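1. What shape does this take:
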Amino acid sequence: MNSSFRGNHHAVDSNRSFRWSWRYWVNKLRSARYVENVSIRNLIIRQDGEADWLAAVLVIDDSPADESSPEYLDLNQLRISLHSAGRFFPWTCSCGVPGCAGMFLGVYVSHHSNKTTWLDLDLNRKLVFSTTMLRSAFNDAIIEGAEILALDSQLEITPDQNSSEYKINSVETISKI
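-> Below is the predicted model:
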C-alpha cells in the first residue's frame, strides 16, 4: 500500500523509498538565482607540480571555480539536459559517481522559451539560465578541452565519462548540440 502526496510533503511508499513531490521542492527552493553569466572552465589539476587531470567545472556569474573542492561536471549528463527535461546528475566526483560527491537527489531540469531552470535538490538551490548561453558555454568548453588535450596528450580526463564528450571532433557535430 502506497501513501499519497498531501500538500507540500513527500511520502514514503511501502518499500521505504522516497518519492519527491515537485511542489515540495519548488516551494522549498522558491528564491531563484537568475544567472547572468555562465561558462564551463576546463581545469588542469596538478599533483606534485605536474599536470595530471583535465576536469570541467561550471562557473556561475564569474564566480571562480574552487580548485580545492570543485563540483566536477559530468558533461554527458549536461549535454543531454540541454535538450531534455527531467532528473539529471550534472555534478559528480572525480571518480564519476555522483553519490561519492554527496549528490544523491540530482537536479530537475525544465525548459521554457529560452530559459533553463535547474532545481538542484542536493545543493538546495534553484538556478535559471539562458538556454542559449548554457549551450554556448558547453560548446566552447568542448572545443577548448579538445584543444588542451591536443597540446598535452598525457592529461587524463576526469571523470572518465567526459572522454567521449571531448572526442567530438567536428564543428558540425558540436553545432547540433
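2. make it CA atoms for all contacts and neighbour counts henceforth
-> OK.
3. residues of the helix or strand hosting Leu78 that come out buried?
-> Using DSSP states H and E, Leu78 sits in helix 75-81. Judged by neighbour count (16 or more other C-alpha atoms under 10 Å), helix 75-81 contains these buried residues: Leu75, Asn76, Gln77, Leu78, Arg79, Ser81.
4. so can I have TSV of those showing distance to Val109?
-> Below are these laid out as TSV (distance: C-alpha to C-alpha, whole Å):
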residue	distance to Val109
Leu75	15
Asn76	14
Gln77	11
Leu78	10
Arg79	12
Ser81	7
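5. List just the nearest of the residues you listed to Lys28.
-> Using C-alpha to C-alpha, Ser81 comes nearest to Lys28 of the buried residues of helix 75-81, at 22.2 Å.
6. Contacts only, for the closest one.
-> By C-alpha atoms under 8 Å, 6 or more residues apart in numbering, the residues touching Ser81 are Phe88, Val109.
7. which one's the longest helix in this structure?
-> helix 131-151 (DSSP state H).
8. Which elements pack onto that one?
-> Packing contacts for helix 131-151, counted by 3 or more C-alpha pairs under 8 Å, 6 or more residues apart in numbering; DSSP states H and E, involve strand 38-47, helix 163-166.
9. Which secondary structure elements does whatever helix or strand comes next after that helix sit against?
-> Counting by DSSP H and E, the next helix or strand C-terminal to helix 131-151 is strand 156-157. Where contact means 3+ C-alpha pairs under 8 Å, 6+ apart, strand 156-157 is packed against strand 50-60.
10. another one to check against the first:
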Amino acid sequence: MDPQGGRAAPPHRPGTDGRPISGHAVSATTRAREKVLPLKHRLQLFFFLVFFLPGLLSVAYSLTLLAQTARNFSDSVRTRGTIVRYDKQNKRRLGQRFCPVVTFQHGAGNYQFTDAWCNKSVQDAPPGTAVAVIFKASDPSVASIDEFMALYGKSLFVGVIGAPFLLLGGALLVRVRVR
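-> Modelled structure (predicted):
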C-alpha cells in the first residue's frame, strides 16, 4: 500500500526507473557463466583435446605424407645409382646427420639428389656403393633411395605415434559418454 494514497504501488518494470535494461541481462549472463560444466563434459573435453584431437591430426598428417609419396612416385622408374659422398647436416635438436648424395643416369642426363631420410651409414654404405633409386619419370629431379624406410619411414613414424592417441582418446570419449 502507498502510505499517502492507500493504493498499491505498481510492480517495478525494468527500464522505468532510469537504469538500463541490459543491467538485468548482464546479471543473468553472469549467473549463467558461473555454472560449471558437469564432470562428465569436462572429462570429455579433456580427452578430446589431449588425446583424440592430436591423434586425429597426426594420423591425418601421416596419411597426407603417404599420399604425397604415392603421388610423387605414381609414374616411377627404378634404376641403380651410386653414393658419391655424404653431406653433413646440422639439426638443432637432432644433432649431426650424414645424408648420402646419390647420382644416377636417366636418358642422356646425370641426376643427383640428397636422400632426405638419411638412414644410410657411412660404414655400411661408403661412397661408391650402388643403391636402388626410384624417381619420377616425368621429373627425374624427384628421386629417392628405393627402400621402404626411405619412402615411407616418415609417414610410418608419425602414424605410429598418432594412432595410440587417437584410439585411446576415442575409447575414453566413448567410455565417459556411456556412463
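11. After superposing, what score do the chains get?
-> Overlay of the two chains. TM-score (TM-score structural alignment, normalised by the length of the first structure): 0.25; 75 aligned residues with a C-alpha RMSD of 5.5 Å.
12. And for the helix or strand following the helix holding Leu78 of the first structure, what's in contact with it?
-> With elements assigned by DSSP H and E, the helix or strand that comes after helix 75-81 of the first structure is strand 86-88. Strand 86-88 of the first structure is contacted by residues Gln77, Leu78, Ser81, Gly106, Val107, Tyr108, Val109, Ser110 when judged by C-alpha under 8 Å, 6+ apart.
13. which strand in the second structure runs the most residues?
-> Identified as the longest strand of the second structure according to DSSP state E is strand 76-91.
14. Please tell me how far Leu65 of the second structure sits from Asp139 of the second structure.
-> In this structure, Leu65 of the second structure and Asp139 of the second structure are 19 Å apart, going by C-alpha to C-alpha, to the nearest Å.
15. ugh, wrong one, Leu151 of the second structure
-> Per C-alpha to C-alpha, Leu151 of the second structure is found 17 Å from Asp139 of the second structure.
16. quick one: which of these two has more around it?
-> The neighbour count for Leu151 of the second structure versus Asp139, taken as other C-alpha atoms under 10 Å, is higher for Leu151 (22 against 11).
17. tell me the contacts of that one?
-> Contacts of Leu151 of the second structure (C-alpha under 8 Å, 6+ apart): Thr69, Ser144, Ile145.
18. Report whether the expected contact of the first one with Tyr152 is present.
-> I take that to be Thr69 of the second structure. Yes: using C-alpha atoms under 8 Å, Thr69 of the second structure makes contact with Tyr152 at a distance of 7.5 Å.
19. Next, show the common contact partners of those two.
-> Common contacts of Thr69 of the second structure and Tyr152 (C-alpha under 8 Å, 6+ apart): none found.
20. Okay, helices next: where are they in the second structure?
-> Under DSSP H, the second structure gives helices at 22-34, 39-47, 53-72, 148-178.
21. would you turn those into JSON lines with distance to Thr82 of the second structure?
-> Output for the helices of the second structure, formatted as JSON lines (distance: least, C-alpha to C-alpha, whole Å):
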{"stretch": "helix 22-34", "distance to Thr82 of the second structure": "67"}
{"stretch": "helix 39-47", "distance to Thr82 of the second structure": "49"}
{"stretch": "helix 53-72", "distance to Thr82 of the second structure": "21"}
{"stretch": "helix 148-178", "distance to Thr82 of the second structure": "16"}
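22. of all those, which lies closest to Lys88 of the second structure?
-> Closest approach to Lys88 of the second structure among those is made by helix 148-178 (17.7 Å; C-alpha to C-alpha).
23. Check which residues of that closest one are buried.
-> Neighbour counts using 16+ other C-alpha under 10 Å place 150-153, 155-156, 158-159, 162-166, 169-170, 172-173 of helix 148-178 of the second structure among the buried residues.
24. Remind me what the helix or strand hosting Tyr108 of the first structure packs against, helices and strands.
-> Secondary structure from DSSP H and E places Tyr108 of the first structure in strand 107-112. In terms of contacts (3+ C-alpha pairs under 8 Å, 6+ apart), strand 107-112 of the first structure is packed against strand 86-88, strand 115-120.
25. What is the burial count for Leu56 of the second structure?
-> Number of residues near Leu56 of the second structure (other C-alpha under 10 Å) recorded here: 21.
26. Pull up the gap between it and Leu63 of the second structure, please.
-> With C-alpha to C-alpha as the criterion, Leu56 of the second structure and Leu63 of the second structure are 11 Å apart.
27. what do you get for Ala132 of the second structure?
-> Ala132 of the second structure sits 25 Å away from Leu63 of the second structure, taking C-alpha to C-alpha as the criterion.
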